[in-house]
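Visitor: Sequence isn't available, so here's the structure alone:
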């Protein structure tokens, strides 16, 4: 992905240089009280750069919000995994306790059965 971005960036830079070399005709740009004279290519490339900057500024809040949501979701996932691990630990302890109690109950029952068989009638 990074390689594709690098190649596309170099291609755009190459095309911009070719465009600038083929369009050297001077033009005048008027904006309110400001006046600028330069080549057609320079004005168009400057306008393109302003458009890219405006696009980045418009998209940045969306990207920041998305990244914040992702971080928040990852934090929740981590907390839930921790809670699940804690519950698993409790469950293992309870299973051990149940096994222990069942063994004691069986031992107690076998002891009672053994005593009942020994008692004369």
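Guide: Received it, and whenever you're ready, just let me know what you need. In this text the structure is predicted, and so the values were computed from the model without any measurement.
Visitor: going forward, measure contacts and count neighbours with C-alpha atoms only.
Guide: Will do.
Visitor: which stretches of the protein form strands?
Guide: Across the chain, reading from the start of the chain, the strands by DSSP state E fall at 26-31, 34-39.
Visitor: Can you say which of these is nearest to residue 85?
Guide: The closest approach between residue 85 and any of these, judged by C-alpha to C-alpha, belongs to strand 26-31 at 64.5 Å.
Visitor: how big is the angle separating the closest one from strand 34-39?
Guide: 160 degrees (axes from the mean of the first three to the mean of the last three C-alpha atoms, to 10 degrees).
Visitor: Second structure for comparison follows:
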């Protein structure tokens, strides 16, 4: 909670102290916006790209863990007959 408040305060101060326009040119697309907005959009796009690159590994791991859980369940059910040692002779 405190970290969010501090980060929000930092972003507000940054946005107020950097109102200068920045031009972004991708060759076929050009836009102009405040420095803080450009940095915020870049940050959010970086998070989205990072999550998209991480997602296949997470899905693969979740499938592997689910398969292992199913195998453990089936192994627990398929224990078969157990060995019971013979009773010791009566005196």
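Guide: Nice, I can see it. Please read all numbers here as calculations on a predicted model, not as lab measurements.
Visitor: Pipe the strands of the first structure into JSON lines and attach mean neighbour count per row.
Guide: As requested, the strands of the first structure are arranged in JSON lines below (neighbours: other C-alpha atoms under 10 Å):
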{"stretch": "strand 26-31", "mean neighbour count": "11"}
{"stretch": "strand 34-39", "mean neighbour count": "11"}
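Visitor: got JSON lines for those, with distance to residue 13 of the first structure too?
Guide: Below are those laid out as JSON lines (distance: least, C-alpha to C-alpha, whole Å):
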{"stretch": "strand 26-31", "distance to residue 13 of the first structure": "21"}
{"stretch": "strand 34-39", "distance to residue 13 of the first structure": "17"}
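Visitor: centroid residue for the first structure?
Guide: residue 70 (4.5 Å; C-alpha atoms, centre = their mean).
Visitor: And stretch 35-45 of the second structure against the first structure, how far off on average?
Guide: Mean deviation of stretch 35-45 of the second structure from its aligned counterpart in the first structure after superposition (mean C-alpha distance after the TM-score superposition for the first structure): 0.7 Å.
Visitor: which residues in the first structure does that stretch match up with?
Guide: Here stretch 35-45 of the second structure aligns to the first structure at residues 40-50, judged by TM-score structural alignment.
Visitor: Of all the strands of the first structure, which one is nearest residue 95 of the first structure?
Guide: Closest of those to residue 95 of the first structure is strand 26-31, at 79.1 Å (criterion: C-alpha to C-alpha).
Visitor: for the closest one, packing partners?
Guide: Packing contacts for strand 26-31 of the first structure, counted by 3 or more C-alpha pairs under 8 Å, 6 or more residues apart in numbering; DSSP states H and E, involve strand 34-39.
Visitor: Which elements pack onto the strand it packs on?
Guide: Contact here means 3+ C-alpha pairs under 8 Å, 6+ apart; on that basis strand 34-39 of the first structure packs against strand 26-31.
Visitor: how big's the offset between the strand it packs on and the second structure?
Guide: When the second structure is overlaid, strand 26-31 of the first structure sits 1.0 Å from its aligned residues on average, using mean C-alpha distance after the TM-score superposition for the first structure.
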